[in-house]
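# sequence first, then the predicted structure, then my questions.
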Amino acid sequence: MRPLELDPLFKTVESLPGIGPKSAEALARVTGRDGPEDTRALDLLLFPPHAMIDRTLRTGITEAPEGTIATLKVRVDRHQPSPPGRKTVPYRVFVHDGTGEMALTFFHSKQAWLEKILPVGETVLVSGKVEWFNGRPSMVHPDHVVAESDADSLPLIEPVYPLTAGLSPKLLRRAIEAAIDLMPTLPEWADPHLVRRNSFPDMAAAVRQLHHPESALDLEPQTAARRRLAYDELLAGQLSLALVRQTLRKLPGQTVHAEGRLRGRVLEALPFSLTGSQQTAVADILKDMAGSDRMLRLLQGDVGSGKTAVAMMAMANAVEAGGQAVLMAPTEILARQHYATIRKMAEAAGIEVAVLTSRAKGRERKDLLEKIASGQAQIVIGTHALFQDSVSYASLTLAVVDEQHRFGVHQRLRLTAKGTAPHMLVMTATPIPRTLVLAAFGDMDVSKLTEKPAGRQPITTVTIPDERIEEIVERLRSALREGRKAYWICPLVEDSQDSDLMSVETRHSSLVKALGPELGRQVSLVHGRMSADEKDQAMSAFKSGETRLLVATTVIEVGVDVPDATIMVIEHAERFGLAQLHQLRGRVGRGDGASSCILLYHGPLGETAGARLSVLRETEDGFRIAEEDLKLRGEGEVLGTRQSGMPGFRLANLSAHADLLEIARTDARAILETDPGLTSPRGAALRMLLYLMRRDEAIRFLRAG
């Protein structure tokens, strides 16, 4: 049960004074919640400002610099209302001080209200942005107008928050102040030594300082208040991951003892030998699986580093020990591709492989489910269809999840419920910087594949402005004539009025036309709006060589494997993130032909876009690229937080607070070792923290455990 003291903070925002249904909708949007009923007073407390307005600049009217926020003491001379029936003409109020005069300009404002706040002959303080038109100063819609006698009520330092349609700064500010008034007295959950060493204020004081900065420095991530709140957020995240891990680990693992007979056969049949880092990863995985605890391991490897071969070694051992293994992929295309690769490897060892996706219907599906339930299907590959209730396994020993960022903790748990606690290996081709691995996968051990398999070719990467596109088409024509294969990536499916980007459909038809009748027939199209069958047909045609140029959106970003494709053109490369560009580039260079990646950009390039493209030109090291991406974009962007089920941080900034992440991780582990049920006084305070940071799912694990 949630502690009663926290109830006021879990009031919906609609219950706050002055907030109606429309404002509540806007507050839900700006705080990233699912709707007004899910948006609580608490969400406003933990919604940090991103800038501030300094109203301390007091000048005379004519001394106020153009475009700055100034606070002026002026006398009201006269009102000039909009002419009757001409609402588009602004209402003006003329004021003066000792240095000159100016107009305060208002659109669509009520005359009675303006006469009340700006009475003729009175001295008032006005604060807002000063603009100059034709040598005359003006202030459009001042932010504040107060009588001289109320000068103290004018906020001198004002925090600025992100806004959305239907939400004014005043309304948001009023809602935040109402939420602050609801703050109860909270117990201290942080370690006293940490609090002293970092001069941390308590959480309630830190929240008040967050919303009442006294200078621009108060918004810096390294202030004591910001660090305090960042630590609380990171601790809640690490504690919930550690609780998940504790629950998963409580289920004893199935000890996998195998001599490695099947593994040896698979190895002999492979056309390459394993790299050093593949061998190390296999050794770590087999050691985990042979222990009594369940394995929870993350296998990070750049595109083309050979993760599937490592997973196959683990699956062969699981099968030899009498168990079954599953491999879960995020899309149908990928599941079928894994099936093709793994079946080849498994054949040599006589292992039976089945593929189960939502496309299997009727009799075919019934037969498949029977094979899985009887244990005849020893390795099962599929999408999330693998853990529907209708699927039961004879003896599920190992679950391999490809592209973890498409699967949250909950799906991992559902898959886990299928076996008597199978070992779990999670693979990702998105190289994640160490700080993010800790933040998002604090509950896992990590293996890294750092070398490319032998025979992989380096990829030459060049950046070219899009006005030279005809040269690229000319080079493509020659390459296609020589029998080579190429990808052409566009950011959009169809043209939209508010975008100048080239859509994939438009580019497809322009390339068919430019290449002429003979080569135009060899151009195919793939995008996310096509049905699974249409996508598969286009991909098979490209794989088999029936078509040689594939025009696509980023649906081909993850895992599509066509070893003889050697050219990658990415249009509007400046619009993609670094990690995504690196993923796309990794679709070529997979065979023994020399490969190239052409980044077409639309100039002029902004500073960040320019930095991204030059990092790609300089290196193919996915881990270095991921670190640079984190510096350039911040963690929420790198992870595509909302889509990925990974933690997006509001108060913590992983590049500024990496030291706190390490401390939070150590703290979370130490706490659960001494107080696994969080029953001590500090444990009770930490339960409060989990509720405050909206990590209630972790508390369910406490109960389940």
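That came through, no problem.
# all contacts plus neighbour counts: C-alpha atoms, from now on.
OK.
# just the buried positions in the longest helix seen in the chain, please.
When the chain is parsed with DSSP state H, its longest helix is helix 224-250. By 16 or more other CA atoms under 10 Å, the buried positions in helix 224-250 come out as 224-249.
# repeat for stretch 197-217
For stretch 197-217, a neighbour-count test (16+ other CA under 10 Å) marks 200-204, 206-214 as buried.
# same question, stretch 132-142
Buried residues in stretch 132-142, counted by 16+ other CA under 10 Å: 137-142.
# could you say which helix or strand holds residue 256?
For residue 256, there is no host helix or strand (DSSP states H and E).
# which residue is the nearest non-sequential neighbour of it?
Take residue 256 and drop its neighbours on the chain: the residue closest to it by CA to CA, 6 or more residues apart in numbering is residue 290, 4.8 Å away.
# and the comparison structure, right after this:
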Amino acid sequence: MVLYLSKKLKGGADIAQSLSHLKRWLQVAQLSDDIRYLKGIGEQRAKALSKLGINTLGELITYFPRSYEDRSKILPIAAVPHNETACVSAIVVTEPSLSRVRRGMELLKLRVCDETGSIDITYFNQSFIKNQLKEGQSYIFCGKISCEGSRRSMTNPLFEPEDAPRLLTGRIVPVYRLTAGISQKLLISLIRQGLELCRDILPDPLPESVSEKFQLCKPAYAFENIHFPADAAALELSRRRLIFEELFILTCALTRIKDAKVRKSGIIVSSPRLDDFLSALPFIATDAQRRAIEDTFKDMQSGRLMNRLISGDVGSGKTLVAAACVWAVHEGGLQAAFMAPTEILVNQHCTTFNKLLSPLGVKVAKITGSMTAKQRREITSKLKEGEITLLVGTHAILSEDVEFLRLALVITDEQHRFGVNQRAALVSKGSEVHTLVMSATPIPRTLALMVYGDLDVSVIDEMPSGRQKVDTFVVGEDMRERIYIFIRKLVSQGRQVFIVCPAVEENEERPREIKSAVEYSKKLSQEIFPDLRVGCIHGKMKASEKDSVMDAFVDGGLHIIVATTVVEVGVDVPNAALMVVENAEYFGLGQLHQLRGRVGRGEHKSYCVLFSDFEGEQAKARLKVLEKESDGFKIAEEDLKQRGPGDFFGGRQHGLPQMKIADLCTDLRILQAAQEAGRETLRLDPCLKRSENRALKQKTDELFLASANTFN
């Protein structure tokens, strides 16, 4: 080996490459090793694998199959049905014959047989196979068999020697997502290599007591059988173990974040008498609102940091809870910051907070990216001097020039648009700052820890009195004229109308029937309703333009506003009585529920019309859920089932790691068990200092490396 290594060095290979050869020879590997240490991986293949997120041995063996093909049954040739894919064990009875039929086309032909019959096999442009198939030897062939009379044939079947270890035939075979330059056969062989190297070094992050309680298999067994299952039972055991492990680690990581924040000191905000605040309101707060406010007051006067989520359906009154917290901060001579995702919402929240808090002497101001330098300097100066209690803003609030005198409370709206790190950036503008998060996007309760794992949760499950039920209808194109008549009727009664389109502008690559806000608003104003005032608002407009259109609609200057989903969250126009959504099939149920929540906010009877001409029964049934259901939590559960976690969470998972094997739609039972086990593990060992939890601590630390101080 020393001679081998010295030759390598003299030949110009660098030390790192030589050490990799030595490591391979000694069968010593680490999960962090570069994928290029594997046999058959050069620069090009390494680049291709990198596109799949595979750069290390650890990433290779945790690149799990997306599905499986059961090739475990090996049938007699005569028993294989016509046009079915099957595996057969057969002997090559003719020497493979290679012929060139035309330029760029070569055929390799051979015949194989067993005791029941024969098959003629043809390979197109795979001349290299001629040297791999030997006359008189037995192989397992797998492919689609065609029958013409008594003659059977196969084209380009997979094959493996019958007496060799099988990866592709005669077993349950994994199917992976691929990229250019990487075939199933290559990836399977690389994973086989990787598992051979890593089998004895796989860490086990699960405490032995947890594995025993939930009857979970060992990591080596799980990784072997998730990629190369011995049978269906072994595959199920492996999946269950790896899903449990992933959810258990995430539960522990998020719980550690929460516990670390609880251990931190927070500014003590002496809670004033809640009745003094509630009695000054022009309406009566619900019991659910009162409970949520009491939760926050207890948090802020505990001496510990508050990290609380206020979760409620559309229109349940979360802003009142935030206003009560700001008032408490004001009474203590402190300051608060409120961050919203769009300038439209900043303006609206600023107006709402002023209505609620100005009578109580609370100074509210806003800051946005579209402000002039002079306006910005004026606001930042007053903020630094402590003259402003509450600053409402977009991401502009994170800028370095925004300085608070005594920041005590940070409030973020629609948590799914702000990740853990962005909240932390805002909190860092003060010392011992409390955090309140408001979300009008109901998440199924069983998943709350996965999305809001670092927060305590208060649920507002009661609607304010006077909140109208919005009648919802799913209609086709045949109802369009009747809807236009209905719009005109509502406008004549003094009401206003939202119309939402899935696209901003027409696009040649999109189907023509998909409505775009710009073109459709022109058609409505010029052809359908030339006597009505129609406005248009979308995300590509300048902030000042959006503000101008929205202000005109809020003030009653526009009868109809055509928009994209920029109006999805929070926009409050009590006079709007109809929401029309075009091409509703392109939206998720939760998103449609949010849009529906833009109407029915005043005293007028309100309606939601969902236009969809999708012919599929499943698509229609999906939308019909909204006709029957108005509970946002139930709609969210249905949305999750139908669309899957990827689409459902989308940006809402920002700040959380991607799931590699767990499926939040189908693995809820395992999730509940993993959460129970994770919380109990941390109850017994909060800092994971015990030796049996060393691997678990390392795994939880790795999940949130982007935030160096996550657990500090």
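In hand now; what should we look at? Everything quoted here is computed from the prediction, not taken from an experiment.
# how close are the two chains, by TM-score?
Once superposed, chain against chain, the TM-score is 0.87 (TM-score structural alignment, normalised by the length of structure 1); 680 aligned residues with a CA RMSD of 3.2 Å.
# the equivalent of the residue nearest to residue 256 of structure 1 over in structure 2: what's it in contact with?
Using TM-score structural alignment, the equivalent of residue 290 of structure 1 in structure 2 is residue 301. By CA atoms under 8 Å, 6 or more residues apart in numbering, residue 301 of structure 2 lies in contact with 267-271.
# mind putting those in JSON lines, distance to residue 472 of structure 2 included?
Putting the contacts of residue 301 of structure 2 into JSON lines (distance: CA to CA, whole Å) gives the following:
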{"residue": "267", "distance to residue 472 of structure 2": "46"}
{"residue": "268", "distance to residue 472 of structure 2": "47"}
{"residue": "269", "distance to residue 472 of structure 2": "44"}
{"residue": "270", "distance to residue 472 of structure 2": "45"}
{"residue": "271", "distance to residue 472 of structure 2": "42"}
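# neighbour-wise, give me the winner out of those residues.
residue 269 (24 neighbours; other CA atoms under 10 Å).
# scan structure 2 for its longest strand.
Counting by DSSP state E, the longest strand found in structure 2 is strand 138-148.
# which residues are contacting it?
With contact meaning CA under 8 Å, 6+ apart, strand 138-148 of structure 2 is reached by 71, 80-92, 152-163, 169-170.
# got it, and stretch 457-465 of structure 1?
588-603, 613, 616-617, 620.
# among these, which are in helices?
613, 616-617.
# any chance of those in TSV, with neighbour count and distance to residue 330 of structure 1 too?
What follows is those, written out as TSV (neighbours: other CA atoms under 10 Å; distance: CA to CA, whole Å):
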residue	neighbour count	distance to residue 330 of structure 1
613	22	28
616	22	26
617	16	29
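# now these in a markdown table, with distance to residue 322 of structure 1?
Shown next, in a markdown table, are those (distance: CA to CA, whole Å):
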| residue | distance to residue 322 of structure 1 |
| --- | --- |
| 613 | 49 |
| 616 | 46 |
| 617 | 48 |
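# and the strands in the stretch 401-550 of structure 1?
Assigned by DSSP state E, counting those that start in this stretch, the strands in the stretch 401-550 of structure 1 fall at 423-428, 445-449, 459-465, 485-489, 523-526, 549-552.
# same question, the stretch 51-200 of structure 1
Under the criterion DSSP E, counting those that start in this stretch, strands of the stretch 51-200 of structure 1 are mapped to 51-54, 69-80, 91-97, 100-106, 123-133, 136-140, 144-147, 157-160.
# switch those over to JSON lines; also include distance to residue 401 of structure 1.
Converted to JSON lines, the strands of the stretch 51-200 of structure 1 look like this (distance: least, CA to CA, whole Å):
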{"stretch": "strand 51-54", "distance to residue 401 of structure 1": "41"}
{"stretch": "strand 69-80", "distance to residue 401 of structure 1": "54"}
{"stretch": "strand 91-97", "distance to residue 401 of structure 1": "64"}
{"stretch": "strand 100-106", "distance to residue 401 of structure 1": "59"}
{"stretch": "strand 123-133", "distance to residue 401 of structure 1": "54"}
{"stretch": "strand 136-140", "distance to residue 401 of structure 1": "57"}
{"stretch": "strand 144-147", "distance to residue 401 of structure 1": "56"}
{"stretch": "strand 157-160", "distance to residue 401 of structure 1": "42"}
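# residue 327 of structure 1 is nearest to which of those strands?
Closest to residue 327 of structure 1 of the strands of the stretch 51-200 of structure 1 is strand 51-54 (CA to CA; 46.3 Å).
# for the corresponding residue of structure 1 for residue 370 of structure 2, give its distance to residue 352 of structure 1.
In structure 1, the residue paired with residue 370 of structure 2 according to TM-score structural alignment is residue 359. Counting by CA to CA, to the nearest Å, the gap from residue 359 of structure 1 to residue 352 of structure 1 is 20 Å.
# do residue 104 of structure 1 as well
Distance from residue 104 of structure 1 to residue 352 of structure 1, by CA to CA: 80 Å.
# the two: which has the busier surroundings?
residue 104 (21 against 16).
# in contact with residue 98 of structure 2, which residues?
Listed by CA under 8 Å, 6+ apart, the contact partners of residue 98 of structure 2 are 106-109, 127, 130.
# same for the helix or strand following the longest helix of structure 1, what does it pack against?
Sequence-wise, the next helix or strand downstream of helix 224-250 of structure 1 (DSSP H and E) is helix 261-269. Using 3 or more CA pairs under 8 Å, 6 or more residues apart in numbering; DSSP states H and E as the contact test, the elements touching helix 261-269 of structure 1 are helix 307-320, helix 332-347.
# please identify the buried residues of helix 261-269 of structure 1?
Buried-residue list, helix 261-269 of structure 1, by 16+ other CA under 10 Å: 262-263, 265-267.
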